[in-house]
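# The following comprises the amino acid sequence and a computationally predicted model.
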Amino acid sequence: MKSIPLLLAAISLAFPLTTLAAESGHDHQGAAPHKIELNAGKKWQSDASLRKGMSAIKEQVSVALPAAHEGKLTPEQYAKLGKDLNDQVAYIVQNCKLDPKADAQLHVIIGDLAQGIDTLEGKQPNKERALGVVQVAEAVNTYGKYFDHAGWKPVKLPH
C-alpha cells in the first residue's frame, strides 16, 4: 500500500493542473465539449477571477509572441513563460465561479491553453516551441470571442 501514495505524488507532479482542479472541486480537465459555442447567440458571462487571469495570460503571450515568432526566445524564457501561464491557469481554475454551462465552454479554452503551454514548454517534441505561444494566443482570442470581457481586444497573430 505504500506505493499508492508514491504513485499519487508522481501523478500530481506530472499533472499539476489536473491535481489542482481535483483539489478545488472544479474540474477543468474533465469531459468538455469539443467545440465551443455561444450562449444562444450571445457571449457567456465571465467573472472577475476569469477576467483577471485571462487578462494576465493575454499580456504575457502578447509580450512573448513577437520574440517567439522571430526565434529569439531562449529555453529559459520559454520555461518562465510556461510557469507564468500555468500559474494564471491555476488561478482561474481555483477561483472562477461560472454558471455550469459557461464553465463547460471554458473547459474547451482551458484545454487549448494547456496544449499550447505543453508545446511552448517543449513537451511536444514534434512541434516548434514558438507554435505553443501561437496556440496560447489563439486560445486567448477564442476566449474573447465567446466570453463577455469589457474592452477585450484580440492578440495580434503573426501572419
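Everything's here; your move. Residues are numbered from 1 along each chain as shown.

# From now on I want contacts and neighbour counts done on CA atoms only, so please keep to that.
Will do.

# nearest residue to the residue nearest the centre of the chain other than its sequence neighbours?
In the chain, the residue lying closest to the centroid (Cα atoms, centre = their mean) is residue 113, at 3.0 Å. Leaving aside its sequence neighbours, residue 113 sits nearest to residue 136 (Cα to Cα, 6 or more residues apart in numbering; 5.2 Å).

# alright, now check it against this:
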Amino acid sequence: MKSPLVLLLAIALSLPLAALAAADAHDHGKPAPHKLELNAGKKWGTDDALRQAMSTIQASVSQTLPKAHSGKATPAEYDAFGKGITAQITYIVENCKLEPAADEQLHIIVADMMSGVEAAEGKQGEKKRASGVVKVAQAANAYGKHFDHAGWKTIKLPH
C-alpha cells in the first residue's frame, strides 16, 4: 500500500466510521472495486510484509474465534483482539507494496477487517463483539481465496 494511505488509516483509526471509507479513499480518481475479484482467474501477488501481517491476523482470529463463539471471550480479550488486528493493518499500510490493482483489492479486505474490529471492540454494541471476530475471520478467508499466500489455512467459521 502506498504512503498516503498511512494518513488515511490514522484518520480511520481515530474515527471508527471512517474506517470503511479509508479503503476507498486511495482511488486515484477511479471508483474503488466493491467486489473482490481474482486477477484474470489467478490469485493476486503478495509481498513479505503482507504475508507476515496476514499470518499474524490469521493466528489471532484462530485463537479468539472459539472463545467468542462460545460466549466466553471477555471485553478485555475483544479489546486486545481489536488492537492486535489494528496493529497488523497499520503494519500492512506502512510496509506492503503491491501493484495498484492488487492494492485496490486489498482495500476491500482491509475495510471489512476494520468494520469487524469496530464491532469486536464494542463500538457497535456489546452483543456484536463476537460477530466482529467472525467478520475479521471472513475477511481473512477472502484474502486467502484472492491472494497468493503459500501455506495459508482457511479459518474454520462457526456454523
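Structure received. Model, not experiment: these values are computed from the prediction.

# Just to check, the residue nearest to the centre of structure 1 is in contact with residue 139?
Yes. At 5.9 Å, residue 113 of structure 1 counts as touching residue 139 under the criterion of Cα atoms under 8 Å.

# List the contacts of residue 32 of structure 2.
Residue 32 of structure 2 sits next to 24, 104 when contact means Cα atoms under 8 Å, 6 or more residues apart in numbering.

# Walking through structure 1, point out its helices one by one.
3-14, 16-24, 48-69, 75-95, 100-120, 129-146 (DSSP state H).

# Please identify the most buried of those.
Ranked by average neighbour count under the criterion mean count of other Cα atoms under 10 Å, these are headed by helix 129-146 at a mean of 23.

# what's the average distance of that one to structure 2?
Taking mean Cα distance after the TM-score superposition for structure 1, the mean distance separating helix 129-146 of structure 1 from the aligned residues in structure 2 is 0.3 Å.

# And for that helix, what's in contact with it?
36-38, 42-44, 54, 57-58, 61-62, 64-65, 68-69, 71, 78, 106, 109, 112-113, 115-122, 152-155, 157.

# That helix vs helix 75-95, what angle?
In terms of direction (axes from the mean of the first three to the mean of the last three Cα atoms, to 10 degrees), helix 129-146 of structure 1 departs from helix 75-95 by 30 degrees.

# what's near enough to touch residue 73 of structure 2?
64, 67.

# do residue 61 of structure 2 as well
For residue 61 of structure 2, the contact set (Cα under 8 Å, 6+ apart) comprises 81, 133, 136-137, 155.

# Per the alignment, it pairs with which residue of structure 1?
In structure 1, residue 61 of structure 2 lines up with residue 61, judged by TM-score structural alignment.

# what's the distance between that match and residue 13 of structure 1?
Applying Cα to Cα, to the nearest Å, the value for residue 61 of structure 1 to residue 13 of structure 1 is 25 Å.

# what's the neighbour count on residue 71 of structure 1?
12 (other Cα atoms under 10 Å).

# Same check on residue 41 of structure 1?
Other residues lying near residue 41 of structure 1 total 8 when counted by other Cα under 10 Å.

# With residue 40 of structure 1 instead?
For residue 40 of structure 1, the neighbour count with other Cα under 10 Å is 7.

# close enough to count as contact, residue 79 of structure 2 and residue 118?
No. Taking Cα under 8 Å as the definition, residue 79 of structure 2 is not a contact partner of residue 118, at 9.6 Å.

# Pretty sure residue 90 of structure 1 sits against residue 19.
No. Taking contacts as Cα under 8 Å, residue 90 of structure 1 lies outside contact range of residue 19: 10.1 Å.

# okay, and the common contacts of those two?
The contact lists of residue 90 of structure 1 and residue 19 share no entry, where a contact means Cα under 8 Å, 6+ apart.

# Residue 126 of structure 2 - how many residues pack around it?
Residue 126 of structure 2 has 12 nearby residues by other Cα under 10 Å.
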